[in-house]
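Novice: please work out how this folds:
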Amino acid sequence: MAKVSQIQEWTSVKRFVGNKDVEFSEITFDSRMASSNALFVAVRGVHVDGHLFISKAIEAGCSIVVCEELPNGEYENTTFVLVEDSALALGEIAAGFYGNPSEKMVLVGVTGTNGKTTVATLLHGLFRDMGFESGLFSTVANFIGSEKLPSTHTTPDPVALNKIMQRMVDAGCKYCFMEVSSHAIDQKRIAGLSFKGGIFTNLTHDHLDYHKTFDAYLKAKKAFFDGLPKDAFAIVNVDDKNGMVMVQNCKAHVKTYSIRSMADYKAKIVESMFEGMQLVINNEELWTPFVGKFNAQNLLAVYGAAASLGCDIREVLLSLSRLHSVDGRFQTMRSASGITAVVDYAHTPDALKNVIETINQIRQPEQALLTVVGAGGDRDKTKRPEMAGVAVSGSDRVILTSDNPRSEDPQSIVDDMMEGVDLQSKIKVLTVVDRKEAIKAACMLAKRGDIVLVAGKGHEDYQEIQGVKHHFDDREVIKEIFDMI
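Specialist: As a prediction, this is how the structure comes out:
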């Protein structure tokens, strides 16, 4: 339980209207979840303004409202807490209410377009392997130590974040690793959290349906590093042209990593195959089951974070060699007939290019690459032709299909993708809207030794069509087809 008067200890309050001694035992920003025990925070969201639902929250029994402006009408027995920014206040109030759990652990945030899930998940696995209980917030799943919790957002809302982090503290977690999405930064979902470190992976074309411009997308990512305290660390990928841009105004201690140029943490790929690769990291050799330049960068980010946190480097390298790939990230499967399938979450042009380049660096001249790829509905349309163009330029055959069409007509999405295929390349492109049939077609066209890349959904076990989620797992579909051929 907490009193309204305590809120001024957690966030900046312009004024109170009503009884400051009223108590609350939960926090919500959804009027449908309001109750007599709840504090309702009216947040101005992207699509909906919570101020329009203050009366609904009060009708549901809520007697405490945090808002930027008072609602019209008279509301007896209701306490209003006026703030400048209710989204910011929500994060700070949630942190204070749950006892600031992020201050009781070493919290490290990972942001960038691609690689967030891999880096955060590997850090979680690495520190647990070295004997430190740790928590994880990721796109694939959240973890309190070994306890797996479902993940609905890359970065949860502030109330869920702090509630789960308090459970992490109670479970003895010393570290917490978190994917930090650009949406979460922009919407101030990480307000009130105390980060000890931040990692930047890369910045490429994505989420322009939300941010509108690449510059706005960049600024959202950069804001995370601008907010790091001076006793924190910031590790950035200088192979990305925006790496040093991220830390221009950063007060934290900056470190760099690269596979191409001079950096604090440097790696070279000595040998690469589908089963893994041999690396040299800062003059130390490492064999890892991960594959590709992008994964070498991911491993460097993990190595750098562990080094910045004072871990024994030899122990770090030993643990890294024991870690395995993240679900749906360059996950390989092989049929009895000798066909290799690669399932990857690549859903941006740059991520798809990285995966295709990695396969092309490993495969032999006689091995063909057949790529199955789609693009999500109700999302950034400008990347659709780019995705198809990337697939066509690096593959022998391409099958364009559905991803998560959501409310859009899947055929129209495929048509948008076809705009990126030049006239000369159309001869090697098929369009099969049904994703299962598209995967089946690729596997049937493949010969012994060939590689089938199924990109875009990775770990996801559903396909969303007209707002309804249907069970669909690329890996299950491939296994079913492989068992038939």
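Novice: rest of the way, CA atoms for contacts and neighbours
Specialist: OK.
Novice: gap between stretch 36-46 and the chain center?
Specialist: Taking C-alpha atoms, centre = their mean, to the nearest Å, one finds stretch 36-46 lying 25 Å from the centre of the chain it belongs to.
Novice: what's the first-to-last distance across it?
Specialist: Stretch 36-46 stretches 27 Å from its first residue to its last (C-alpha to C-alpha, to the nearest Å).
Novice: quick check: buried residues in stretch 338-345?
Specialist: 339-345 (16 or more other C-alpha atoms under 10 Å).
Novice: in strands only, show me those residues.
Specialist: 340-344 (DSSP state E).
Novice: and those, which is closest to Arg32?
Specialist: Set against Arg32, the nearest of those by C-alpha to C-alpha is Asp344 (37.2 Å).
Novice: show me what the biggest helix by length in the chain is packed against.
Specialist: The longest helix of the chain (DSSP state H) is helix 293-308. Under the contact criterion of 3 or more C-alpha pairs under 8 Å, 6 or more residues apart in numbering; DSSP states H and E, helix 293-308 touches helix 116-129, strand 197-200, strand 233-237, strand 253-258, strand 265-273, helix 313-322, helix 349-362.
Novice: tell me the contacts of Leu300?
Specialist: 257-258, 265-267, 281 (C-alpha atoms under 8 Å, 6 or more residues apart in numbering).
Novice: okay, the residues you listed in a markdown table with distance to Leu369 and neighbour count next?
Specialist: What follows is the contacts of Leu300, written out as a markdown table (distance: C-alpha to C-alpha, whole Å; neighbours: other C-alpha atoms under 10 Å):
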| residue | distance to Leu369 | neighbour count |
| --- | --- | --- |
| Tyr257 | 31 | 27 |
| Ser258 | 28 | 22 |
| Tyr265 | 33 | 22 |
| Lys266 | 31 | 22 |
| Ala267 | 28 | 25 |
| Ile281 | 30 | 19 |
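Novice: one more, please, to line up against the first structure:
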Amino acid sequence: MELHEVGAILNSKTRDSVMEHSKTIIRGISYKSQDVQEGYLFVAIKGYQQDGHLYIQQAIDNGACAIIGEEKWPNLSVPYFQVENSRKALGLISDHYYDFPTDGKILIGVTGTNGKTTTSSLITHILENNGSSCAFFGSTKNIINGKVYPTINTTPNLLEINRLLAGSKDDVVVMEVSSHALTQHRIEGLSFDYALFTNLSHDHLDYHGSMEDYFQAKRKLFEMLKEDGKAIVNTDDYWGQQLASQLVGHGVPTITIGEYGKRDVKLESYASNPRSLLLKENNEIISIKPLLYGLHNMYNIAIAYGTAKQIGVEKEGIVQSIERFEGVEGRFNVKHLNNGATLIIDYAHTPDALFHCLNTVREQVSNKVIHVFGFRGDRDTTKRREMISISSEMSDCYILTFDDLNSVSQIEMKNTLIGLQEKYGNEKGKVITDRTLAIESAINMAETGDWILITGKGYEKYQQRYYYPVQDDEEAALYFLNEKEE
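Specialist: The predicted structure follows:
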């Protein structure tokens, strides 16, 4: 790409300085000044913690040949393009730079509060087991051409997506789409063949302000459907029902999923032990024996089934794939411990996810349920009371402990947990701030047949050091058991 093309793509008025350098070859694009190399185009983005405009000179010193930004920035030694929205510009330019790498691929976007990772992973599993190669963008990892790449955000920005897809030979792109990515224009310019809605519940209100604003953020995905694109929506969810009504009103083909009323894919019945699921589609009953636990996962299965059918996968192939799907790392992973107890590790960090997690455990066990969880620093504080209420009602014992502290001090978080327990907890609960000691305490009190549920982190690594030299929840539990045996 040559520099003069940037102005045309952005519909930006070119200055004389741009014309002087019009034949300059752009050798890369970055929004991080420290990553800029000779011949790069630097895009200055106003973030929520840092403003990229403050690093324009650093980018130039590192070799930037041109800058895109939102503010007036006179007297630069390289051409400068002023735009209304740098994030949009980044996506637009990266599309051209990487020659539109999503063209010719089926693009599937999955949004919702809970279930995005499981649903996306399940769809990928079904499609790959039925002859399609899938690229995957999710909160746990990115996969291109079968190779796994680390991920920082649930949804990368379009520059990262295009960079990874530039050499992709995959037929399908499956993408978790967060509300942050939608409001921050991270995927501006993508057009989806299928947009999926799992559910909407209390989360991220520190960012969005209200449930209505949170819903409107999620709704943006469905405005990015291709002209012949389709929506697949869980209409048992209140917000899903609102979404489906709006989409149908605008003539968008919408496949409804649910247990109640008339649905295109209906959850006819579900048994927890032994696990079995009956779906109904076009008056035909589809029998499935899933490996996944819980009613919430049956909704995920139904959404994945409906999506795969729309793409053209045969029913038998979908069912066989679902029955072989073992789940996602960190999502209701079951470990049978050598002390006779069962350990569950799950990422649940919202009231709705916590309810479904505990309810699923209750479906499996009549013995004691011990729950270990905490709250992340600098995150939505309005959901904490409800989460404690759910755990105090549904568990036999709960332990409040540290999660990621982020910028919150240990003393502040300790006082927060103690205050929450005193105000909203009951006699079932206690506070043990060290997460590994909290897990040790849970295992100590567990007897044969009891279930221990640890939520909030899944298989994410710890950000701070604890008493036991371990890196995640599973390692903490197994470390203590091994030490106890010795």
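Novice: want to throw the contacts of Leu300 of structure 1 into a markdown table with distance to His207 of structure 1?
Specialist: Output for the contacts of Leu300 of structure 1, formatted as a markdown table (distance: C-alpha to C-alpha, whole Å):
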| residue | distance to His207 of structure 1 |
| --- | --- |
| Tyr257 | 25 |
| Ser258 | 25 |
| Tyr265 | 29 |
| Lys266 | 30 |
| Ala267 | 30 |
| Ile281 | 33 |
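Novice: tell me the one of those residues nearest Met333 of structure 1?
Specialist: Closest approach between the contacts of Leu300 of structure 1 and Met333 of structure 1, by C-alpha to C-alpha: Ala267, at 27.3 Å.
Novice: I'd guessed the closest one sits against Glu284; true?
Specialist: No: using C-alpha atoms under 8 Å, Ala267 of structure 1 is not in contact with Glu284, being 9.1 Å away.
Novice: mind listing the shared neighbours of the two?
Specialist: With contacts taken as C-alpha under 8 Å, 6+ apart, Ala267 of structure 1 and Glu284 have no neighbour in common.
Novice: now check structure 1 for the residue matching Gly306 of structure 2.
Specialist: By TM-score structural alignment, Gly306 of structure 2 lines up with Gly304 in structure 1.
Novice: for the nearest residue to that match once chain neighbours are set aside, what are its contacts?
Specialist: With sequence-adjacent residues excluded and distances taken as C-alpha to C-alpha, 6 or more residues apart in numbering, Gly304 of structure 1 is closest to Tyr265, at 6.3 Å. Going by C-alpha under 8 Å, 6+ apart, Tyr265 of structure 1 touches 255-258, 281-282, 300, 303-304.
Novice: so where do the strands sit in the stretch 1-150 of structure 1?
Specialist: In the stretch 1-150 of structure 1, the segments counted as strands under DSSP state E, counting those that start in this stretch are 2-3, 15-17, 23-24, 26-28, 38-41, 64-67, 79-82, 106-111, 134-137, 142-144, 147-149.
Novice: and stretch 263-282 of structure 1, what's buried?
Specialist: The neighbour-count check on stretch 263-282 of structure 1 (16+ other C-alpha under 10 Å) flags 263, 265-269, 272-274, 276-281 as buried.
Novice: repeat for stretch 204-219 of structure 2
Specialist: 204-205, 208, 211, 214-219.
Novice: residue range for it in structure 1?
Specialist: Stretch 204-219 of structure 2 covers residues 207-222 of structure 1 once aligned (TM-score structural alignment).
Novice: list of residues touching that stretch?
Specialist: 111-112, 181-183, 185-186, 203, 205, 245-247, 379-381.
Novice: among those, which pair sits farthest apart?
Specialist: Largest separation among those by C-alpha to C-alpha: Val247 and Lys381, giving 30.0 Å.
Novice: who has more neighbours, those two?
Specialist: Of the pair Val247 of structure 1 and Lys381, Val247 is the one with more neighbours under other C-alpha atoms under 10 Å, namely 23 against 18.
Novice: separation between the more buried one and Ala391 of structure 1?
Specialist: Taking C-alpha to C-alpha, one finds Val247 of structure 1 at 33 Å from Ala391 of structure 1.
Novice: now do Val398 of structure 1
Specialist: In terms of C-alpha to C-alpha, Val398 of structure 1 sits 7 Å off from Ala391 of structure 1.
Novice: report the set of residues contacting both of these two.
Specialist: 371, 373.
Novice: returning to what we had before: same list, the helices and strands packed on helix 293-308 of structure 1, but as TSV with distance to Gly456 of structure 1 please.
Specialist: Formatted as TSV, these follow (distance: least, C-alpha to C-alpha, whole Å):
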stretch	distance to Gly456 of structure 1
helix 116-129	14
strand 197-200	22
strand 233-237	24
strand 253-258	26
strand 265-273	22
helix 313-322	26
helix 349-362	8
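Novice: among those, which is nearest Gln411 of structure 1?
Specialist: Going by C-alpha to C-alpha, the one of these nearest Gln411 of structure 1 is helix 349-362, 19.8 Å.
Novice: superposed on structure 2, where does that closest one end up, distance-wise?
Specialist: In the superposition against structure 2, helix 349-362 of structure 1 averages 1.1 Å from its aligned positions (mean C-alpha distance after the TM-score superposition for structure 1).
Novice: next one: the following helix or strand past that helix to chain centre, how far?
Specialist: Sequence-wise, the next helix or strand downstream of helix 349-362 of structure 1 (DSSP states H and E) is strand 369-373. Mean C-alpha position of strand 369-373 of structure 1 versus that of the full chain (C-alpha atoms, centre = their mean) differs by 24 Å.
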